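Student: What would the 3D arrangement of this be:
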Amino acid sequence: MKLTLYHLATSRSQRILWLLEEFQLNYDLVICRQNPPNAGMQQLKQHSASAKFPTLLIQADQQQFALSESSAIAEFLQQHLHKAPAADSALEQQLQFSFWKNFADASFMPNLALKQIFAHIVQRTPLPLRPVSWCFKQGFSLGYLNQAIAAQLDSIEQHLSRHAWLAGNSFSIADILVWFPLQACAAAHPEFMRYPHCRHYLAQIESRPAFQQALRKGQWSDAQFKQYWAKAW
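Tutor: Okay, here's the model as predicted:
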């Protein structure tokens, strides 16, 4: 089986690049640029009309498939390659694993994405009307988003106060998937210092050799990441 990852630097596709490094899998990496499109972007469009990141091109038995969505890619690699760190065998850990790996993109990331959407709306509103869109953004944040994100961070903090990793004592793909939205909060949330266990957890992740190797290969930019997410708050 041949794997090719189409990757956009400093994006959610960094998680899949890290996952491939953790599994010590052989894969080809194509780094894409959107503005202006580079050769990698043009190549991706030939395989996938949606051209989403990440996209994993899977070639096996003279067939070729393009798989997008981080959670779907992670689940595929776990099920079909049997190398993915899953979770401890105990039922409690299995349940925690199932919850957290889906929590990342089904619950946590959408609230952060809404933060970005409202920030972009304000930026793109004509200047005379911008106070109106800003008030709408602030009202939605104060009335819902800020409390929702705080509750999610509280849940993660409480869990990590009792467990080394999300699925118990073993690192798993749940940790890989939750890393990105949690890192976004660490980069921009004004009260992230209130979450010491989350900060310790992120430091644990950063100490992993595969994580550092993936950052280098994926051309990750901390400065760009922080600048992007700072606009959301």
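Student: rest of the way, CA atoms for contacts and neighbours
Tutor: OK.
Student: How about residues contacting the helix or strand containing Leu20?
Tutor: When elements are assigned from DSSP states H and E, Leu20 belongs to helix 14-23. Residues from elsewhere that reach helix 14-23 (Cα atoms under 8 Å, 6 or more residues apart in numbering): 5, 7-8, 26-27, 54, 70, 73-74, 83-85, 173, 176-177, 179-180, 210-211, 213-215, 218, 220.
Student: I'd guessed Leu177 sits against Ala106; true?
Tutor: No - in this structure Leu177 lies outside contact range of Ala106 using Cα atoms under 8 Å: 10.9 Å.
Student: and those two? which has more neighbours close in?
Tutor: In this view Leu177 and Ala106 are compared by other Cα atoms under 10 Å, and Leu177 has more residues nearby, 25 against 12.
Student: Also this sequence, please, to line up against the first:
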Amino acid sequence: MTDYNQGCKITLYWLEQSRSHRILWLLEELKLQYELKTFKRRSDKLAPAELKEVHALGKSPIVTVEAPGSDKPMVLAESGAIVEYLCDHFGKGNPTLVPERYVAGREGQVGGEREEWMRYRYFMHYTEGSLMPFLVMTLVNDTIRNSPPFFVRPITSIVASQVEAAFLTRNVEGNLAFLEEQLKTAPEGGPFLCGKDLTAADILISFPVIAAGGRVLQEKKNREKYPLLAGYAKKLQEVEGYKKAVAKIEAVEGTFSASIYTAIMAGPSKSLILDPALQKYYELNANRYKYWRWNSRHAWLSLIYMVAIPGALTWAAYKTDGKYELRGKRRGDTISEW
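Tutor: The predicted structure is shown next:
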């Protein structure tokens, strides 16, 4: 049996609902042996303090590599850096994870790179540099909208909605449209971003893409607008290495959720809710001020009702016979079902 580890002891410090899961997937694809140490988020969704004992910033993922004869393990942090290091030193377990760089006969020449490799290099930096910041900002914006006391939420909701409309939505949609086009023009027809083979860049981008698949792409209009991206998110989760990584976590933790962006804590026991329809049900009931009816002919009266009579002009979510619907609280109007 080939020792792809080359005698090295590899340890992954894995945090639930974080970027670290793609490193676990990569370890599976590279056929490496590793020790898995799992951590849960605190109640405020931040990483536990124990991770600072491994790396000063206390973020996840963290990987340690102890080479034969070394005095102490080497500590690797930052997803992109971890992926590149592991592929550089342990890539023999799956050579196609990094596309061949040069066209035959043009080795070392400027412009001699193959399209597959150029895409690979680009997406290794695009994921954290361009795409992830907007998803993080969306999460922060949602927190601003939903976390304050109920009597402040009308104000924070307006502020958050303005930020969303003026900045976040167009940037998120711009990136989704860009990825849709990249999949459409992938070498050899894809189905991955760099061509027919899964690469480390696909693994790296899986976190935001799967998050979008569980959030933005749940809406039918977006699935129709970005069909290739929706299919790509699904295909990534069907890759054998990804499924093995999920199974590893389920065996240790008993459950698995791909991303903090697609899961919420809700319900009487504040348990983890993964079903998108049920997420919407709880989200609507928790934030009714976002859905109150505005009477344009009597705007001033609507505003007085909203402030003076909490809930007078709001909507509430109901579950009936397995279906969820949004109804006007005063008149019982059903305005949507899902």
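Student: corresponding residues in the second structure for the helix or strand following the helix holding Leu20 of the first structure?
Tutor: Reading on from helix 14-23 of the first structure to the C-terminus, the next helix or strand found by DSSP H and E is strand 28-32. Using TM-score structural alignment, strand 28-32 of the first structure lines up with residues 35-39 of the second structure.
Student: Could you do stretch 108-123 of the first structure as well?
Tutor: By TM-score structural alignment, stretch 108-123 of the first structure lines up with residues 131-146 in the second structure.
Student: And the residue nearest the centre of the first structure?
Tutor: Most central in the first structure under Cα atoms, centre = their mean is Phe180, positioned 3.5 Å from the mean C-alpha point.
Student: Translate it into the numbering of the second structure.
Tutor: Phe180 of the first structure maps onto Phe207 of the second structure when the alignment is built from TM-score structural alignment.
Student: thought its match was touching Ile260?
Tutor: No - under the criterion of Cα under 8 Å, Phe207 of the second structure makes no contact with Ile260, lying 10.1 Å away.
Student: Find residues that contact each of the two.
Tutor: Residues touching both Phe207 of the second structure and Ile260 comprise Ser18, with contact defined as Cα under 8 Å, 6+ apart.
Student: can you pull out the strands in the second structure?
Tutor: Assigned by DSSP state E, the strands in the second structure fall at 9-15, 35-39, 62-66, 74-77, 264-266, 271-273, 315-320, 323-328, 334-337.
Student: for the last one, packing partners?
Tutor: Looking back up the chat, that one is strand 334-337 of the second structure. In terms of contact count using 3 or more Cα pairs under 8 Å, 6 or more residues apart in numbering; DSSP states H and E, strand 334-337 of the second structure is assigned the packing partners strand 323-328.
Student: Check the fifth one too.
Tutor: Counting contacts by 3+ Cα pairs under 8 Å, 6+ apart, the secondary-structure elements packed against strand 264-266 of the second structure are strand 271-273, helix 276-286.
Student: Go again with 6 Å.
Tutor: Using 3 or more Cα pairs under 6 Å, 6 or more residues apart in numbering; DSSP states H and E, the elements in contact with strand 264-266 of the second structure are strand 271-273.
Student: Same question for the first one.
Tutor: Using 3+ Cα pairs under 6 Å, 6+ apart as the contact test, the elements touching strand 9-15 of the second structure are strand 35-39, strand 62-66.
Student: Now do the first one: which elements does it pack against?
Tutor: By that I understand strand 35-39 of the second structure. With contacts taken as 3+ Cα pairs under 6 Å, 6+ apart, strand 35-39 of the second structure sits against strand 9-15.
Student: okay, and the strand it packs on goes to which residues in the first structure?
Tutor: Residues 2-8 of the first structure are the counterpart of strand 9-15 of the second structure, counting by TM-score structural alignment.
Student: Leaving out the residues flanking it, which one is nearest to the residue nearest to the centre of the first structure?
Tutor: Spatially, and ignoring its direct neighbours in sequence, Phe180 of the first structure is nearest to Arg12 (6.5 Å; Cα to Cα, 6 or more residues apart in numbering).
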